[in-house]
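>>> Below is the sequence, then the predicted model.
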Amino acid sequence: MSLFDRLFKKASPSFRKENGETKTSGELIAEVTNGANLVDGKQTWEHAETHKDDVEYMKRCCDAELKTMAAAGTVAVPFYFERVAILSRKQKNFRQEVEYCERYIQAVKEFYRMWGHDGHADVRKGPRYKAIAERLPKAKELLAANQ
């Protein structure tokens, strides 16, 4: 079952804006998930470049990605979780780094357990997911050494 098949079982949005333009996939997802994929009224990807060094903003994007995953059946984008991990390590906040790495890995594991692989690219094969998984042991080591 495709993303749009799953989304439109939940709601039947219009594909057109009031001005007649076609809505983007992000706009459709925002509509049928009541804005789960939005942070301050914008889609998470719109913050990727402008707020990539703001750990609090990246955490909000992580939350939005997880809400969207639950509401729309789309796998959460790893970029925001990796940024939180990187920024957390720079701040020597190893507990937060471990938390966000584990949170993403668990969410993705649960996603594929629930939805399977039909119609989904496997993010676990991508470089960002692998980077998150590979940094977790070192983050745990750093956390243990600093407690």
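That came in fine, so what should we check first? Being a predicted model, the structure only gives us computed values, none of them experimental.
>>> alpha carbons only for contacts and neighbour counts from here, please
Fine.
>>> Now do His120: how many residues are near it, please.
His120 is flanked by 15 other residues according to other C-alpha atoms under 10 Å.
>>> before we move on, what about Asp40?
11.
>>> distance of it from Glu82?
Per C-alpha to C-alpha, to the nearest Å, Asp40 is found 21 Å from Glu82.
>>> same thing with Glu97?
Distance, Glu97 to Glu82, using C-alpha to C-alpha: 9 Å.
>>> do Ala64 as well
Distance, Ala64 to Glu82, using C-alpha to C-alpha: 15 Å.
>>> hmm, who's touching stretch 62-72?
For stretch 62-72, the surrounding residues in contact (C-alpha atoms under 8 Å, 6 or more residues apart in numbering) are 3, 6-7, 29, 33, 36-39, 44, 74-77, 80-81, 107, 111.
>>> take a look at this one as well, against the first:
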Amino acid sequence: MDWIKKIFGLRRISDSQACEEAKQEVITIDSLGLQAKVDGVPTYDLFETGKHDLETMLRVCESEELSYWGQPAGGRMCAAPAAFLRVTILSKKAKNLDQELFICRRWKRIAEDYASQLPVIRGEWAQAHRGGSSRKILERLAKIEASAERR
């Protein structure tokens, strides 16, 4: 076993050393400049503080969408579907069907594009487009479109 350590340069390290090394190597979406922000505030912070305010959540969605489409094709990290779902809920409460439909369609476009990327197809990246929030948005879109066809 010692010969393997010599060849590969393996050394014994403590758990605390391993934690410190892992902290130094962490790459975040914020460090890559991919974190969607509204007025310099990360959208996840605004989501928590403004989830009951339609205007705030619309700005979060807009920022998430701009951040998503601003990334290179084929390498886009998914936008946060929960923000879009929250806007659909708040729009429905406000009885604003047009806005609800519009935000659902915007999410559908993102989800379809995200699902078409090779790393997502291979299963190497998160399947955010298949998650609960995304599914609820797409179900809501289908329901709205079906009711519009009946009218």
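Here it is on my side, so go on. The structure displayed is predicted, hence computed values, not measured ones.
>>> picking that back up, neighbour count: Ala64 and Glu82 of the first structure, which is higher?
Each of Ala64 of the first structure and Glu82 has its neighbours counted (other C-alpha under 10 Å); Glu82 has more, 24 against 20.
>>> per the alignment, that one corresponds to what in the second structure?
The alignment partner of Glu82 of the first structure in the second structure, by TM-score structural alignment, is Leu85.
>>> cool, and Gln106 of the first structure?
Checking with TM-score structural alignment, Gln106 of the first structure has Arg109 as its match.
>>> Would you agree its match falls within a helix?
Yes - per DSSP: H, G, I helix; E, B strand; the rest coil, Arg109 of the second structure lies within a helix segment.
>>> for the nearest residue to Asp54 of the first structure once chain neighbours are set aside, helix, strand, or coil?
Spatial nearest neighbour of Asp54 of the first structure, chain neighbours left out: Leu87 (8.0 Å); criterion: C-alpha to C-alpha, 6 or more residues apart in numbering. Look at Leu87 of the first structure: counting by three-state DSSP, its state is helix.
>>> check contacts around Leu87 of the first structure.
Asp53, Asp54, Val55.
>>> again, but for Lys130 of the first structure
Contacts of Lys130 of the first structure by C-alpha under 8 Å, 6+ apart are Arg124.
>>> Which helix or strand contains it?
When elements are assigned from DSSP states H and E, Lys130 of the first structure belongs to helix 127-145.
>>> Going by neighbour count, list what's buried in that helix.
Along helix 127-145 of the first structure, the positions that meet the burial threshold by neighbour count (16 or more other C-alpha atoms under 10 Å) are Arg128, Tyr129, Ile132, Ala133, Arg135, Leu136, Ala139, Lys140, Leu142, Leu143.
>>> And Lys136 of the second structure, what's its match in the first structure?
In the first structure, the residue matched to Lys136 of the second structure (TM-score structural alignment) is Ala131.
>>> is it true that Met57 of the second structure touches Asp45?
No - applying C-alpha atoms under 8 Å, one finds Met57 of the second structure not in contact with Asp45, separated by 11.2 Å.
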